[in-house]
Every structure is written in C-alpha cells, then in structure tokens.
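Peer 1: coords please:
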Amino acid sequence: MENFDVVIVGGGSAGLAASIALGRSRRKVLVVDEGNPRNAVSAHAHNVLGHEGISPKDLIALGHAEAVNYGVEFVSAHIESVQGSIEEGFKISTPSSQWTARRIVLATGARDILPEIPGLQQAWGVSALHCPYCHGWEVRDQQIAILGVSEMSTHQALLFSQLSDKVTFVNHTPEKLSAENRELLTALGIEVIDSSVTGLAVNDSGQVSSLSLENGTDFEVQAVVVASQVTANASIYLELGGELSENPMGTFISAEQTGATGIPGIYAAGNVASIGAMIGASAAAGTMAGAFINAELAMETVKKKMGQNEVQA
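Peer 2: Below you'll find the model as predicted:
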C-alpha cells in the first residue's frame, strides 16, 4: 500500500492549488478526482486574474500540467471510504486501490440543488444564472427575471439591478419575500409579479425565451436568475464523524483560514468549505491549506527526531 504525505480529494482549482503548494515543497502528493466539476456547464470562467474568460476545462488542464511538473500524482477514481486518524494515519480506499496518507485535503466542491421548475435545469449555466460576478456582465442590459425562491433572491435582485434596468422579480415562493424586502424592491424600481413559475421555454442551446406563469400569462425574458441550494460534497467528512454547518445559501464544512477542520488532519478548501468562493478564492484557499500542511508536517518530523535524540541520550 503506497503512502503519501497528502492525499487531496478533488482536482478543481482548490485541490490543484493545494497540490502545487505541496509539490513545490517536495511533498509526496496524490490527487484523486472523479472529474465532475460544479462549473462543468459553464463556457467561461471570470474574475480569474490573467485568464479572464478562460474555459474552466482549459484552466484545470493548465493547473494539472503545473502540478504534474512538481511531481504530483493523479488518479481518476471514486473514493469508497476513508478511515483512520492523525495519530495512526489515514487509509483511503477506492474500488481498485488503497493508499495511506498523513493528511487529507477535501477539495470536493459542492452541488447546486435547483427548484423543480420544468426547463430550469436545461437552462442552468447558460441563461439560468445565480452569481452576478460570475455571469452578470454577459447578461447586462438584458431582460432579466429574478425568481423569488429564497431569502437570497432579493439580494440577487439588488446586484443584478446594477447590470440592467430591465429586472423583474417573479415571486415564485411568496412566503420567502418579507415586507421589508418588498419595500427594498420597490425602492429599486423593480416590478414584482406575484405568481409562481410553471415552466421555462428553453431552446436546445439552453437559452430561455420566456416564463410560463401560474396566472396564465407568459413573460418574455433573456435571462433567469435563481438562488440554488448549495450542498457540500462532504460524504467523506461525515463518514469520519464530522458535522456540516449551514447558512441561507446551503451547507458547508467549517474550516479555519488555514483549511483546518474540526477533525485533526483533515483540511477543506474551495466550495466544500466556502459556498460563495469563486475560482480565485478557491485556489487561494487551496494554496493556504497546502502551505500550512507542509509547515505542520515539517514540525511533526523535527519533533519526532528531537524525541528520538532524547531517547538515545
């Protein structure tokens, strides 16, 4: 059974950045990735300094090549179980392989749970959006419908109104819109349609053209904004006895700035620990975790040597 200093679960921006930080410090690192990134439906990545508008697939390919250059190893596989502790080490098992590691980084990301509205999934990532910083510029000045489905919907309306003066709030889930937030929408000059959505008209390319409303009318739009419920891909953390935290956006693993979680030896970086983190922030979190783990392992090794010297003396 091959032993690694660090096994990183997830080969997105956070996982790759962590692997590069560790690889550059000559740590033995394995990245295990299933190849199902959250942004797979996105054609472009934004707010990536020096790579604005790059394809997410191309960005990952560049990071993969950089990691390989520093000796990082990669395996495409699904992890079935992780067992162990920081004291005895961790054992990672897939259907065909097993490895041991001194530390584990969870960079497993998150998944978006959408309201069950016909056509919404087909438009997701193309003309059905959630983040003004990731997609807002591309729909500037368009006819935008904000679907009122959660406490975050009014916040989305606030931000997208900066990008277009043709924003309408469709009050799909009435109990989620407080009187205070309705006043905010009025102050912004955003029309509120008090009707749920029964479906989206979407073409084969994922472009929405209209919403069908429960009140019997159709509403023409060019983009739809919806707050997904974000769920951390945290089965490994839960298996090890960890618990998830929750905020209005969804669930996540609580982690310190260093990436350290409530389970010694287990670190988390990227969307699994920070729901709203964009690519740059996820990569920064991965680098931080990698750097901290390297320092921790170095101190652990020197303390062990000091202990051996004391015994010999």
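Peer 1: For the rest of this, base every contact and every neighbour count on C-alpha atoms.
Peer 2: Noted.
Peer 1: Check which residues of the longest helix seen in the chain are buried.
Peer 2: Ranked by residue count and defined by DSSP state H, the top helix of the chain is helix 279-312. Within helix 279-312, the residues scored as buried using 16 or more other C-alpha atoms under 10 Å are 279-294, 297.
Peer 1: another one to check against the first:
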Amino acid sequence: MNENHDRHDEVIVIGGGAAGLSAGLTLARARRAVTVIDGGAPRNAPAAGIHGLLANEGIAPAEYLARGRTEVTGYGGRVLAGQVRDALPDGDGFAVTLDDGTVLRSRALLVATGVRDVLPDLPGLAAHWGTSVLHCPYCHGWEVRDRRIGILGTGPLSWMQALMFHQWSDDVVLLAGDADPAPDEVAKLEAVGIEVVRGRVAEVLDDAAGALTGVRLADGTAVEVDALAVHSRIEANVGIIAGLGLPLEENQMGTVVPSDADGSTAVPGVWVAGNLRDQAAQVTAAAADGVLVAARLNLNLTFADADRAVEERRVTA
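Peer 2: A predicted model of the protein is given here:
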C-alpha cells in the first residue's frame, strides 16, 4: 500500500463534477489544503452540451470539467484522477484509499459523488440515453423543440412530464404503458392536445443509421417519435463511501443522502453537495451548491481552529 505523506489535507472532496470542483475551487481560494478526487465518470458525459449555464451555454461537459480542474489547481488545490476504494473514519479525521493503494487523509470530507440514472429495462433504450432519450425538458427541450416527442410512461409523474414537454412541442404523445394516468390527468392531457396511447412499450426502434425512429408496442403496433422522454430512477452514488455509514433516504425519484441546509450530514465531519442531496439539480444548481457547502464547511473549520487555539492557550497559561 502506498502512503501519501506529501501533505495532510484539511478537506478531501470525493467527486470531480460540477459540485465537487466548485467546492474545491472555493476551498482553495480560502487557502485550505484541499484535494479533489475525480473518478472520471460524470453523469452528463453522453450529452453534447450543458444547457442553462450562463456564459457557458452549450459547452461540452468534458471541456467544462477540464476548465474547472485548471481553475482548482490554479489556486493551489490538488486534483487527483482515480477511483476511491473506501473512505473511513481515521482518528479525528478520515482516510480515503484509492484503487492504486494510495491513502489520503483529511480533517473533513465533502462528498459530491452524484447519482446514477437507472433506466427501464427496455431493449434499445439505453443506447440513446443523453441524445434522443431524455429526462429533463430544461436540459434538452430546446434541442427537440417542434418535433414529435414520446413520453415513456413509467410511473405517476409521467403525465406531468408530458405536460412539461408540451411547452416545447405541440406534437407530444404519452406512451402510457403501466403508468395508467387517472381520468382527470388524461382530461388535462387531451385538453391541451397531448395524445395518450395505451399499451406496453416493448422496444425502441432505430433506422439503418442507428437513429431513433419510434417504439413498438407489445401488440406489434409501431408509434413514430423523434425523441423519447423518460423518468429514470435516480440513485445516490454511495457504494464507495459505504464505510462512512451515511444514511439513505428513499423518495419518489429514487434515493438521496439527507443533509442539513448547509450540507452537513448525520456523520460528523462529512458533508455532501450537488445531486447527492438534490436529485433535480442541473449543472448550474449543483455548482452553486458546491460553493455553498464548501463555504459552510470552511466556516466550521474556522470555528474549530479558534476553539482549539483557546484550549491551547488555557492549557499553557
């Protein structure tokens, strides 16, 4: 096992996405010794661009993160590429072990490992995720405006998703499947011109070039669409930090790590930011949350330093 002795960090940030890098930047500018561990698998990697990000509208995810890493290191922060094997309490701090055996230590942890999207088990669906299979109208609605958009019925929120996408196109069809919207919900959909198709979707259809063209129902009926919107199940990425004992909370969207408004958790010294605690946060919101949580964490360390100084003065007086 490799022991990394070149510095003892004040904060280790696990996760090199928008929230993690924003937190790392904030802490580096606060002159904290901070290391950001980047696993290199951002949730939005399949997307062509990030949208709704002021002054960086449409920027490629890889370019956005590369700029962020440069900014963190420019202020003295450290960014390490690697996978976390485990993270555990260690004395009055924490020890984080990477997959190559390197052990890093810090006073506090800020976890921004994000979430993963669990898609319905439907043949052909995953191949189009992030391109023509979408989930967020604010992220992708403009790109499929005025086209025929199918809403894959997966649960009680699907009819609402159909209403939302109708803002971007007059040609929206709810592929109800097992979602079975209530009569009053169907009435709203039909009143604004959204078609409701019953029957279970069996597969996603492509043309010879691999472009999505529609879906096939279980009864063999083909329904043409240019894009599909689907509610994925959003699950918190906490496997690699299971040793910290962070609790998980189940909600209508999936799982999330509960935290206080400042990002602190039930485990002293462990803070969370971004999608890990707010599943609906887009890149802009996740980055802002990273700044907020880092600032509160920094304040916490500042007060702890002052308390320690008072105690040391009392002991030596």
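Peer 1: Tell me how they score on TM after superposing.
Peer 2: The TM-score (TM-score structural alignment, normalised by the length of the first structure) is 0.95; 311 aligned residues with a C-alpha RMSD of 1.5 Å.
Peer 1: which position in the second structure aligns with G242 of the first structure?
Peer 2: Under the alignment (TM-score structural alignment), G242 of the first structure pairs with L246 of the second structure.
Peer 1: Shouldn't its match be within a strand?
Peer 2: No. Secondary structure of L246 of the second structure, determined by DSSP: H, G, I helix; E, B strand; the rest coil: coil, with no strand assignment.
Peer 1: Tell me how far it lies from F94 of the second structure.
Peer 2: According to C-alpha to C-alpha, to the nearest Å, L246 of the second structure stands 14 Å off from F94 of the second structure.
Peer 1: between those two, who's got more neighbours?
Peer 2: F94 (23 against 18; other C-alpha atoms under 10 Å).
Peer 1: S150 of the first structure - how many residues pack around it?
Peer 2: When neighbours are counted by other C-alpha under 10 Å, S150 of the first structure registers 21.
Peer 1: Tell me the secondary structure at the equivalent of S164 of the first structure over in the second structure.
Peer 2: Matched by TM-score structural alignment, S164 of the first structure corresponds to S169 in the second structure. Following three-state DSSP, we place S169 of the second structure in the coil state.
Peer 1: Contacts only, for S169 of the second structure.
Peer 2: Counting by C-alpha atoms under 8 Å, 6 or more residues apart in numbering, S169 of the second structure makes contact with V144, R145, D146, R147, R148, I149.
Peer 1: all helices for the stretch 51-200 of the first structure, in order.
Peer 2: All helices of the stretch 51-200 of the first structure, identified by DSSP state H, counting those that start in this stretch, fall at 56-69, 120-123, 132-135, 153-160, 179-188.
Peer 1: Relative to G50 of the first structure, which of those helices is closest?
Peer 2: Between G50 of the first structure and the helices of the stretch 51-200 of the first structure, the shortest separation by C-alpha to C-alpha is 11.0 Å, and it involves helix 56-69.
Peer 1: whereabouts in the second structure does that closest one align?
Peer 2: Alignment note (TM-score structural alignment): helix 56-69 of the first structure is matched to residues 61-74 of the second structure.
Peer 1: Give me the buried stretch members for that stretch, please.
Peer 2: P61, A62, Y64, L65, G68, R69, E71, V72, T73.
Peer 1: which one of those residues sits closest to D86 of the second structure?
Peer 2: R69 (22.8 Å).
Peer 1: Isn't that closest one up against L21?
Peer 2: Yes. Contact status for R69 of the second structure versus L21: in contact at 6.7 Å, counting by C-alpha atoms under 8 Å.
Peer 1: picking up where we left off before, could the helices of the stretch 51-200 of the first structure be laid out in CSV, adding distance to E214 of the first structure?
Peer 2: CSV is the format used below for these (distance: least, C-alpha to C-alpha, whole Å):
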stretch, distance to E214 of the first structure
helix 56-69, 37
helix 120-123, 16
helix 132-135, 27
helix 153-160, 19
helix 179-188, 20
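Peer 1: Nearest the geometric middle of the first structure, what residue?
Peer 2: Nearest residue to the geometric centre of the first structure (C-alpha atoms, centre = their mean): N271, 2.9 Å.
Peer 1: aligned partner of V208 of the first structure in the second structure?
Peer 2: Match for V208 of the first structure (TM-score structural alignment): L212.
Peer 1: State the distance from that match to I194 of the second structure.
Peer 2: Plainly put, L212 of the second structure is 21 Å away from I194 of the second structure if you go by C-alpha to C-alpha.
Peer 1: swap in E235 of the second structure?
Peer 2: E235 of the second structure is 30 Å from I194 of the second structure, by C-alpha to C-alpha.
Peer 1: Which residue in the second structure aligns with G286 of the first structure?
Peer 2: Using TM-score structural alignment to pair residues, one finds that G286 of the first structure aligns to G290 in the second structure.
Peer 1: The corresponding residue of the second structure for G12 of the first structure: how many residues sit nearby?
Peer 2: Aligned against the second structure by TM-score structural alignment, G12 of the first structure finds its counterpart in G17. Neighbourhood size, G17 of the second structure [other C-alpha under 10 Å]: 32.
Peer 1: If we go by neighbour counts, what in the strand ranked longest in the second structure is buried?
Peer 2: Criterion DSSP state E: the longest strand present in the second structure is strand 103-111. Of the residues in strand 103-111 of the second structure, V103, L104, R105, S106, R107, A108, L109, L110, V111 count as buried by neighbour count, 16+ other C-alpha under 10 Å.
Peer 1: and the residues you listed as JSON lines, adding distance to A266 of the second structure?
Peer 2: Formatted as JSON lines, those follow (distance: C-alpha to C-alpha, whole Å):
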{"residue": "V103", "distance to A266 of the second structure": "24"}
{"residue": "L104", "distance to A266 of the second structure": "22"}
{"residue": "R105", "distance to A266 of the second structure": "20"}
{"residue": "S106", "distance to A266 of the second structure": "18"}
{"residue": "R107", "distance to A266 of the second structure": "16"}
{"residue": "A108", "distance to A266 of the second structure": "13"}
{"residue": "L109", "distance to A266 of the second structure": "13"}
{"residue": "L110", "distance to A266 of the second structure": "13"}
{"residue": "V111", "distance to A266 of the second structure": "13"}
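Peer 1: From those residues, pick the one nearest L157 of the second structure.
Peer 2: Set against L157 of the second structure, the nearest of those by C-alpha to C-alpha is V111 (28.9 Å).
Peer 1: Give me the aligned partner of that closest one over in the first structure.
Peer 2: Under the alignment (TM-score structural alignment), V111 of the second structure pairs with L106 in the first structure.
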